[in-house]
Every structure is written in structure tokens, then in C-alpha cells.
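> build me a model:
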Amino acid sequence: MNQKSSKNNNGKGIPIKAIAWIFILFFIILIVGFMIIPAYFDKTPFGKLFLNTSAPWALTAEEKNKFNYSDKQLSGRNLYLEYCASCHGPIGKGDGPLSVTLRKRPPNFIDPSSRFINGFNKIKLLETIEKSIPNSEMPQFNYLPKETKENIIEYLLHMHENANLY
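Purely as a prediction, here's the structure:
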């Protein structure tokens, strides 16, 4: 009896479940391929990820010489881009992509005539970062480590004092 059942199984094809899994895998590879290949030739930020170019926020050697950042300021720049630029803009003009959704536009850090609610010195900036601004949409960043906040402040002061470079 075992011989008959083994002979009968030898002639069976691939089970339906295996065909389904192969089809699903093929479909996933096809979709991913259609997403990645066009992006490789794309000039948008997503497409640039696949090209051998530097990130849009990376500084060139010429820019590093121009701005002459200290280590704290350079770290602060990167942290500013991560935490602040979405509202305040990449160079602090108050024109970040989220600024259009806010009730009140964020201040322009590089314009000397800008008015700052809490003031613009180390102590007042630290207070603003930690406690936010009353009746505004700015979040509190009191959870950030002290060094992170200090580096952001160093960068903000550099931007404000060297507005002509921006």
C-alpha cells in the first residue's frame, strides 16, 4: 500500500500554497523594483539617496571655510536642522515647510530687526527651548540633553551675529 501512495505522490505538481508564495514574492520584488529603479534616475531628494552625492544639508569644504563653525556650532547646526528647521527654516528665516501651518510665523533669526519674545541671549534662548513660548505652537524641548540645547544655542547665536554670511 505504501508503494501505491508513494507512486501517486510522485506525479503531483507543486502545491497551491507554494505557487501562491512564489506569486506574492514575485509581486513584492516587482513593486520594489518599480519604486527603486525610477528613483535611481530621479533628481528629487529620494532619488538622490541612490546616487553617489552628498546630502542636501551637508556642507561643502567651501561652505565650512565661509561659515568657520566651531565644533559646538557645527553640532548645533545639525541639531537645529533636525529639531528646528521644519518651522524656522534651514537658515533661520522663519520659512520652514511647517511655518505656513502656524498661527504666527516663527522669527527670522538672521534679520537684526526681528523681535524675539523671550530675548536673544544664551539664557533666554535656553529658557525658550526648554519652556517654549506661551500661546504658541512651539513645543517644549526640555527632554533634550543640556549639551544638545547648548549646541543649538551656539549655532543660533552664530547665525544671528553673522547674518551677512547667510
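
> from here on, contacts and neighbour counts on C-alpha atoms
OK.

> tell me the contacts of I28?
The contact partners of I28, by C-alpha atoms under 8 Å, 6 or more residues apart in numbering, come to none.

> enumerate every residue touching G47.
38-41 are the contacts of G47 under C-alpha under 8 Å, 6+ apart.

> okay, these in a markdown table with secondary structure, neighbour count and distance to E63 next?
Conversion of those to a markdown table gives the following (DSSP: H, G, I helix; E, B strand; the rest coil; neighbours: other C-alpha atoms under 10 Å; distance: C-alpha to C-alpha, whole Å):
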| residue | secondary structure | neighbour count | distance to E63 |
| --- | --- | --- | --- |
| P38 | helix | 10 | 31 |
| A39 | helix | 18 | 28 |
| Y40 | helix | 15 | 27 |
| F41 | helix | 12 | 27 |
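
> ok, those vs N9, which is closest?
P38 (45.4 Å; C-alpha to C-alpha).

> helix, strand, or coil at the closest residue to that closest one other than its chain neighbours?
Distances taken as C-alpha to C-alpha, 6 or more residues apart in numbering place G47 nearest to P38, at 7.8 Å, with adjacent residues excluded. Following DSSP: H, G, I helix; E, B strand; the rest coil, G47 is assigned to helix.

> please generate a structure for the following sequence too, so the two can be compared:
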Amino acid sequence: MSLRVIIMGVSGCGKSSVGEGLAKALAVPYRDGDDLHPDTNVEKMRAGIALTDEDRWPWLDRVAQALNAEAPIIIGCSALRRVYRDRIRAGAGGPVCFVHLAGSRDLIAARMAERAGHYMPLSLLDSQFATLEAPGPDEAVTVDIDQPLERIVAAVLPQIQGAKT
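Presented below is the predicted three-dimensional model:
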């Protein structure tokens, strides 16, 4: 099985929780894409500075390399723009199933305000939404996050299982 899944969406949408739930259900590893950011990116975000495309390219290449080298795997990665998703696909070494976690700004802001210990400040949420190019049905499975985690995982599972190659 060479399953390659990206759980995508703006910061605070639940990528880690959903990714871990799917990984457990499928018995494949989950990796947080935040851990693949260069230290300079983390420091910029911690300081409240939005990343540029130039900042993101090395990170996206690391995500693609992890998909290529570690499949089957699920990775949480914002993948906000189509060009970012295209770059990941180009280096992934096989098909990639994208799962877009979609939710309102208010819901995600409330979630971000409750989480502790994450370097991404709430002040960058608007820049995330401004950058987001929501994928169409030809590009990703989209799921509304305004529901319990178990229902999100249950809704996505059959679609990911259909993507196994």
C-alpha cells in the first residue's frame, strides 16, 4: 500500500486531531507537517509574521519528500494554495489524496484561542484565510469541521480507503 494523504486547511482547523484519528483507523503513521518547517519559518510565525511563498517552498519540498520516502503516511500540512498542492504532488512519488478541513473563521478562531503551546498566533489566521484557495472536488475531499471528530473521521475514511493504490 502506498497511501499518501495530506490533511489540509488553515491553522486551527484540526489537521493533527483528524490526521491522528485517520492514522489510527488505517494503522498507518501520522506526521505533523509543522515538524518539517525550517526553524526560520517557525520563528517568523512565532513572531506573528506571515510566511511568503519563498518561505514555504523548502517546507513543501520536505512534505513531498516525506510522502515519497515514508508512504503509507498521513501528513498534516496547510497546503493552502493550488500551486502548493501541485508542488507536493510533483515530489510525492505517487498519487496524493488531499483532505480539506473546512470551517468558518469564527469557529477556527475559537479553537485557536483555546489551544496552548502552539507557535502559530491567532493574529495570523486572517492571512491564512486570505491565502487559502479552497480545492474543488477534482482536487480534494472536503469535510465540514463543525461536527464531532469521530464523525469527521468516519466521513473521510471511505474516501481515503478508495484512494489506496
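
> TM-score of the superposed pair?
Superposed pair, TM-score by TM-score structural alignment, normalised by the length of the second structure: 0.25. Supporting alignment: 69 aligned residues with a C-alpha RMSD of 5.1 Å.

> buried set for the helix or strand that contains F23 of the first structure?
Assigned by DSSP states H and E, F23 of the first structure belongs to helix 16-41. Across helix 16-41 of the first structure, burial judged by 16 or more other C-alpha atoms under 10 Å covers A39.

> one more: stretch 62-75 of the first structure?
For stretch 62-75 of the first structure, a neighbour-count test (16+ other C-alpha under 10 Å) marks 67, 69, 72-75 as buried.

> for the contacts of G47 of the first structure, which one is nearest E130 of the first structure?
Once C-alpha to C-alpha is applied, the member of the contacts of G47 of the first structure that ends up nearest E130 of the first structure is A39, at 39.6 Å.

> and the longest helix along the second structure, what other elements does it pack with?
In the second structure, taking DSSP state H as the definition, the longest helix is helix 53-70. Other elements packing on helix 53-70 of the second structure under the criterion 3 or more C-alpha pairs under 8 Å, 6 or more residues apart in numbering; DSSP states H and E are strand 73-76, helix 82-91.

> quick one: the helix or strand encompassing H100 of the second structure to helix 82-91, angle?
Assigned by DSSP H and E, H100 of the second structure belongs to strand 97-102. Orientation check (axes from the mean of the first three to the mean of the last three C-alpha atoms, to 10 degrees): strand 97-102 of the second structure against helix 82-91 gives 160 degrees.

> which elements pack onto strand 97-102 of the second structure?
Under the contact criterion of 3+ C-alpha pairs under 8 Å, 6+ apart, strand 97-102 of the second structure touches strand 4-8, strand 140-144.

> going by neighbour count, which residues in the helix or strand following that strand are buried?
Counting by DSSP H and E, the next helix or strand C-terminal to strand 97-102 of the second structure is helix 105-114. Neighbour-count burial for helix 105-114 of the second structure, with 16+ other C-alpha under 10 Å as criterion, is recorded at 105, 108-109, 112.

> follow-up on the earlier one: helices - which of the buried residues of stretch 62-75 of the first structure land there?
Mapping the buried residues of stretch 62-75 of the first structure onto helices (DSSP H) picks out 67, 72-75.

> distance to A18 of the first structure for those - can I get that in CSV?
Formatted as CSV, these follow (distance: C-alpha to C-alpha, whole Å):
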residue, distance to A18 of the first structure
F67, 60
K72, 57
Q73, 57
L74, 54
S75, 52
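
> give me every residue that touches Y155 of the first structure.
72-74, 76-77, 80.

> how near is the residue nearest to it when sequence neighbours are not counted to I152 of the first structure?
Leaving aside its chain neighbours, Y155 of the first structure sits nearest to Q73 (4.5 Å; criterion: C-alpha to C-alpha, 6+ apart). The gap separating Q73 of the first structure from I152 of the first structure is 7 Å, by C-alpha to C-alpha, to the nearest Å.

> likewise for N10 of the first structure?
71 Å.

> quick revisit: of the buried residues of helix 105-114 of the second structure, closest to K44 of the second structure?
Closest to K44 of the second structure, out of all of the buried residues of helix 105-114 of the second structure and judged by C-alpha to C-alpha, is M112, at 17.9 Å.

> on that earlier part again, kindly reformat the helices and strands packed on strand 97-102 of the second structure as CSV and extend each row with distance to R151 of the second structure.
Output for these, formatted as CSV (distance: least, C-alpha to C-alpha, whole Å):
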stretch, distance to R151 of the second structure
strand 4-8, 15
strand 140-144, 10
